[in-house]
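> Build the 3D model from these lines:
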Amino acid sequence: MNAKKLLLMQLDACHTENTWFVSLINSIHDLTGEQAKWKPSEATNSISEIVHHLIYYNQRHLNRLKGIENEESTGESTFLNREGLSWSETSERIDQLMADWKKAVEEADEATLNKWADSIAHLTIHTTYHAGQILYIRKLQGSWDPKAGVKG
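So this is what the prediction gives:
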């Protein structure tokens, strides 16, 4: 298997396809805005904050891959809703951003993928880690349907 196929497989798994774990989009499916804002304690992040964190890092790295300069980091929390999005808009934004990643990898030449493979692999692991957190939060709040999980 070449690097492109492997990275696309990872992107599919962390974005939309439940494999050994629940994908990001499936972990946030059917959440209301109130459920997305819920925190088990003030010491933790909400699902909405986690998704904004994923938007922040995935967009910055996708920009770098495409040669687009990022705004300088202000040191503010990466978990903030910087764009002022509703929960519905946030869900759509992360879905589109992950689709943009897949398109960028599909269109990348071998030299670009060789340069960026480690960063893309780490981003998929990062996304998957946070999808697991989201699932845990949903289980704590009682909003997770176990039928939507991994079968196996």
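
> drop to CA atoms for contacts and neighbour counts, all remaining ones
Noted.

> all helices of this structure, in order?
Along the chain, counting by DSSP state H, helices occupy 3-15, 24-28, 33-37, 47-66, 87-107, 110-141.

> Could you check how far the first one is from the centre of its chain?
On the basis of CA atoms, centre = their mean, to the nearest Å, the separation between the geometric centre of helix 3-15 and that of its chain is 13 Å.

> Please identify the most buried of the helices of the chain.
Of all the helices of the chain, helix 24-28 carries the top mean neighbour count, a mean of 22, counting by mean count of other CA atoms under 10 Å.

> Show me what that helix is in contact with.
Helix 24-28 is contacted from outside by 14-18, 91, 95, 127-128, 130-132, 134-135, 148, using CA atoms under 8 Å, 6 or more residues apart in numbering.

> want to put them side by side, so please do this one too:
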Amino acid sequence: MSKFELLVREMEHAYDQRDWYAPLKPALEGLSAQQASWRPEGEGVNTIWETANHLLYYKRQLLHYLKDEEMSDCVQTNNETFRVDFPHDEEAWQRTVSKLEDVQQELLSIVGTKHDEDFDTLLPDGEPMGNYISSLIRHDSFHTGQIIQLRKLQGSWPSKR
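Below you'll find the model as predicted:
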């Protein structure tokens, strides 16, 4: 198995194939905009929707890097990636989920064409391609855990599986 075949496998498991941990796609399935916008009372945490936007931003950034394109909507700070313009707007929430799916599939398609000699190719931020992709997978998994914890707190995810 090549390095990139392994990365594709890990990307698939982090997004939609159950493994030792729940993947992102099922963690977002069945949520309404209201549930995605919910925040525990008195808690300084990001909502599920804010977290989904954050994940989408960094997936899109990698996609632009791999396609050697400029991002038209770069942010100045990481906090800006958590922004939600229309909380409780069901169509806007469904667009976010759909965009995550589209970007994920495009990333899988592109990463699947890479060869081991591409692994250490530097991306525009100076990070080797393979390392960046690996970090993004861990990043997605970390935030998926946060999403599931929020769902458990709101009662929309089983407390035990």
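
> Now compute the TM-score of the two chains, please.
The TM-score (TM-score structural alignment, normalised by the length of the first structure) is 0.88; 148 aligned residues with a CA RMSD of 2.1 Å.

> quick one on the thing from earlier: now tabulate the helices of the first structure in a markdown table and tack on distance to residue 74 of the first structure.
Shown next, in a markdown table, are the helices of the first structure (distance: least, CA to CA, whole Å):
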| stretch | distance to residue 74 of the first structure |
| --- | --- |
| helix 3-15 | 28 |
| helix 24-28 | 27 |
| helix 33-37 | 24 |
| helix 47-66 | 12 |
| helix 87-107 | 21 |
| helix 110-141 | 21 |
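
> out of the ones you listed, nearest to residue 73 of the first structure?
Nearest to residue 73 of the first structure among the helices of the first structure is helix 47-66; the distance by CA to CA comes to 10.1 Å.

> Identify all contacting residues around that closest one.
35-39, 69-70, 78-82, 87, 90-91, 93-94, 97-98, 101, 116, 123, 127, 130, 134, 137.

> Contact partners for the corresponding residue of the second structure for residue 127 of the first structure?
Under the alignment (TM-score structural alignment), residue 127 of the first structure pairs with residue 140 of the second structure. With contacts defined as CA under 8 Å, 6+ apart, residue 140 of the second structure is in contact with 14-15, 24, 55.

> From residue 114 of the second structure, how far off is the most centrally placed residue in the second structure?
With distances taken as CA atoms, centre = their mean, the residue of the second structure nearest its centroid is residue 55 (3.4 Å). In this structure, residue 55 of the second structure and residue 114 of the second structure are 22 Å apart, going by CA to CA, to the nearest Å.

> same question, residue 105 of the second structure
With CA to CA as the criterion, residue 105 of the second structure and residue 114 of the second structure are 15 Å apart.
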